[in-house]
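Asker: Sequence and predicted model, in that order:
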Amino acid sequence: MENQGREALRHQHRPENIARRLQQKPRPPKLADFVLGAIDGCVTTFAIVSGAFGAGFPSVVVIIMGFSNLLADGFSMAVSNYESVHTQLEHARAARRTEERHIDLVPEGEREEIRQIFAAKGFSDDTLEEVVATICSDRRLWVDTMLAEEYGISSVPAKPVVSGLVTFLAFVLIGAFPLLPYLLQAGPVDAKFYLSCALAAVTFFAIGLCKGWVNGNPLLRAGARTLLLGGSAAMLAFLVGFLLRGLVPVS
């Protein structure tokens, strides 16, 4: 197995394969948007389920409250994520305009910044000057380097609409799982709640497995970590519903 993996890596690192891979434009990561929407959607709907169970509401109330909040909160979170990513994009654009202006007004100062940045990386003497000359000979490369090194801004362009859409879809699709048992016509409310708890736990664990698989981390550890974090939030929602049961009695 190890030899097969090493051979696959060698194949990926052949010159022609490296060139083909580097020619492809990098894509903004969507896993964070998916995980954000999925976990929050599952927690939100399970909070409705646990709160309604603690208050003694019938299944029809859980369905109405659950799906109405699922859509409304999912849209709200998608808009929030859109605005967050859009703000980052605007910050990157403003930083780019600043660096463009600085290069026009004080090119020697900007060139010295490049020099000191790469001197700190271990370059020196003629090698350092060659690096500085190469970078500063290409204006776009010059600006991109300054954005990455001085501002920590990635060269991968952000896509606010895509981020918002991924968050919304993950929120609605994954967040609907804890509500599925309540769509069943038959069965006691207690059984539906316990089945909802099981679905929420499986959902959190599956999200963790997805993260672990994408990032190359141990699957069981990643699944358990997300289950612990998501389950803690879900438990908090259950405790709130249970405590409010005594303060707001339902006839």
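Answerer: Sure, I can see it.
Asker: C-alpha from now on. contacts and neighbour counts both.
Answerer: Noted.
Asker: measure the residue nearest to Ala237 when sequence neighbours are not counted to Asn69 for me?
Answerer: Once flanking residues are discounted, Ala237 sits nearest to Ala47: 4.9 Å by Cα to Cα, 6 or more residues apart in numbering. Separation of Ala47 from Asn69 (Cα to Cα, to the nearest Å): 10 Å.
Asker: More neighbours: which of these two?
Answerer: Neighbour tally, Ala47 and Asn69, criterion other Cα atoms under 10 Å: the higher count belongs to Ala47, 23 against 17.
Asker: Could you pull up the residues touching the more buried one?
Answerer: Going by Cα atoms under 8 Å, 6 or more residues apart in numbering, Ala47 touches 234, 237-238, 241.
Asker: same deal with Leu141?
Answerer: Leu141 is in contact with Ile135, counting by Cα under 8 Å, 6+ apart.
Asker: Leu179 too?
Answerer: Leu179 neighbours (Cα under 8 Å, 6+ apart): 45-46, 49, 62-63, 66-67, 196.
Asker: Most widely separated two among the residues you listed?
Answerer: Greatest spatial distance among the contacts of Leu179 (Cα to Cα): Phe67 and Ser196, at 14.4 Å.
Asker: before we go on, here's another structure to hold up against the first:
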Amino acid sequence: MSNPQPSLNRSGRYIKDMVYGANDGIITTFAVVAGVTGGQLSLNAVLTIGLASLFADGFSMAASDFLGSRSEQHAREAQGAMLEENRSALTGAALTFTAFLLAGAVPLLPYLLAHRDSPLFFYAALATAAALAGVGALRALVTKRSLTWSALEMLAIGGFAAVLAYAVGYQINALIAV
């Protein structure tokens, strides 16, 4: 029985892991920043929760990627299917973690680098939008889809998550403040 998936060249073999990690890193971290900001918590809370979430969620994503890949490999072996050549679950997990950390740090950079009196959330939103569009554009290079469509798709998904997190933080703060 042959593998029904077309083989990917070396650069595309781990694209799912990298896009998945980068996209989730950006969206998750900015959602945390948006939720904490919506809840009107301090700058220290943004940094503490943001950085803790960045590393914990990045590790969780990598562990999930590893376990999912290993489960898929075992299931294919049990069915007698051919495995993808040179596809390492550990490499996929490492790439997911690295992409998550690097891309996920972007929404926190204004809080780490800009002056405390600056509009930090606005800068974080701009940096996040640029990172999402950038990952979308890189994805388009590999998938051969429209660069504009890929960037807008990433922006829309990330924007929805941010609005949702901000609204939840705002509502929780309103309920607690009563």
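Answerer: Received the coordinates, thanks. Computed from a predicted structure; not experimentally measured.
Asker: what lines up against the residue nearest to Ala237 of structure 1 once you look at structure 2?
Answerer: Aligned by TM-score structural alignment, Ala47 of structure 1 pairs with Ala31 of structure 2.
Asker: Can you tell me the SS state at its match?
Answerer: Secondary structure for Ala31 of structure 2, judged by DSSP: H, G, I helix; E, B strand; the rest coil, is helix.
Asker: Which of Phe67 and Ser196 of structure 1 has more residues huddled nearby?
Answerer: Ser196 (22 against 17).
Asker: So which bits of the strand or helix carrying that one are buried?
Answerer: Element membership for Ser196 of structure 1 (DSSP states H and E) is helix 189-215. Buried positions in helix 189-215 of structure 1, judged by neighbour count with 16 or more other Cα atoms under 10 Å: 189, 192-193, 195-197, 199-201, 203-212.
Asker: now for that helix, which elements pack on it?
Answerer: Applying 3 or more Cα pairs under 8 Å, 6 or more residues apart in numbering; DSSP states H and E, we find helix 189-215 of structure 1 packed against helix 31-55, helix 219-247.
Asker: what's the most buried one of those?
Answerer: With neighbours taken as mean count of other Cα atoms under 10 Å, these reach their highest mean count in helix 31-55, at a mean of 24.
Asker: mean per-residue distance, that one to structure 2?
Answerer: Superposing on structure 2 and averaging over aligned pairs (mean Cα distance after the TM-score superposition for structure 1), helix 31-55 of structure 1 comes out at 1.2 Å.
Asker: Check the offset of that helix from the chain's centre.
Answerer: Mean-position distance between helix 31-55 of structure 1 and its chain equals 16 Å (Cα atoms, centre = their mean, to the nearest Å).
Asker: now the angle from that helix to helix 219-247?
Answerer: Comparing the axes of helix 31-55 of structure 1 and helix 219-247 via axes from the mean of the first three to the mean of the last three Cα atoms, to 10 degrees yields an angle of 30 degrees.
Asker: sorry, back to before: so which of the contacts of Leu179 of structure 1 comes closest to Ile174 of structure 1?
Answerer: Distance to Ile174 of structure 1 across those (Cα to Cα) is lowest for Thr45, with 9.7 Å.
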